[in-house]
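> I'll drop the sequence and a predicted model, then ask my questions.
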Amino acid sequence: MQQSTTTGEVRPHDISIADRIVLRFADACGVAGVSINTMRRLVTAGRGPRVVRLSERRIGIRRSDLDAWIESRTSAA
């Protein structure tokens, strides 16, 4: 989230479009090029991107978090 330059508060309309996009878990795995099981293991171990609970039985990953995670893995290699 971005802070307002005048008041310092965070407002929802200041959030970029990329921060609003949430991919379904399976779609995020496809973008990252890993299997669903591998991504589950990485997330459970705390080594994957942050997940967002979409409902009781569905999770997703923000596109911006996925991109940052992929970049961190790319630069570490």
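Structure received. Numbering: from 1, shown residues only.

> When you work out contacts or count neighbours from here on, use the C-alpha atoms and nothing else.
Fine.

> Please, where are all the helices along the protein?
Along the chain, counting by DSSP state H, helices occupy 17-20, 25-32, 36-44, 63-76.

> let's bring in a second model and compare:
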Amino acid sequence: MGIYSISDLAELTGVKTHTLRVWEKRYGLLTPQRTDTNIRYYLDSDLKGTHAGVKTLQQRGTNFQDSRNDCGRDGGGM
């Protein structure tokens, strides 16, 4: 089982750390685990889910800015 920091997840998915935090807070799309010192870490399932979300947006021909506008919210930049 892989364990990833938010920076690792961002690098592996191409999604900025700020965007990952927004997805977590506003949309509940990610539920990171926390260390005893409250630092986020992600598991393989989070990595797969993030990849799937990015792939869906790409297949729809939608970028993160468009999806943010669709929601009428600031979804964080990519």
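Right, received. Where do you want to start? Note that the structure is predicted; figures quoted are calculated from it, not measured.

> TM-score for the pair, please.
TM-score of the superposed chains, computed with TM-score structural alignment, normalised by the length of the first structure, equals 0.59; 58 aligned residues with a Cα RMSD of 1.9 Å.

> closest to S55 of the first structure out of the helices of the first structure?
helix 25-32 (12.3 Å; Cα to Cα).

> so where in the second structure does the closest one end up aligned?
Helix 25-32 of the first structure corresponds to residues 6-13 in the second structure, going by TM-score structural alignment.

> what about the aligned residue in the first structure for S45 of the second structure, neighbour count?
Mapped onto the first structure by TM-score structural alignment, S45 of the second structure lines up with S64. Using other Cα atoms under 10 Å, S64 of the first structure has 18 neighbouring residues.

> Can you tell me how far S64 of the first structure is from A28 of the first structure?
11 Å (Cα to Cα, to the nearest Å).

> Repeat that for L42 of the first structure.
Applying Cα to Cα, the value for L42 of the first structure to A28 of the first structure is 13 Å.

> Contacts only, for the residue lying closest to W69 of the first structure once chain neighbours are set aside.
Here the nearest residue to W69 of the first structure in space, its sequence neighbours aside, is P49; by Cα to Cα, 6 or more residues apart in numbering that works out to 5.6 Å. By Cα atoms under 8 Å, 6 or more residues apart in numbering, the contact set of P49 of the first structure is V43, I61, D65, L66, W69.

> Now do T44 of the first structure: how many residues are near it, please.
T44 of the first structure has 10 nearby residues by other Cα under 10 Å.

> Aligned to it, what sits in the second structure?
Using TM-score structural alignment, the partner of T44 of the first structure in the second structure is K25.

> quick one: its match and Y4 of the second structure, what's the gap?
18 Å.

> before we move on, what about R40 of the second structure?
9 Å.
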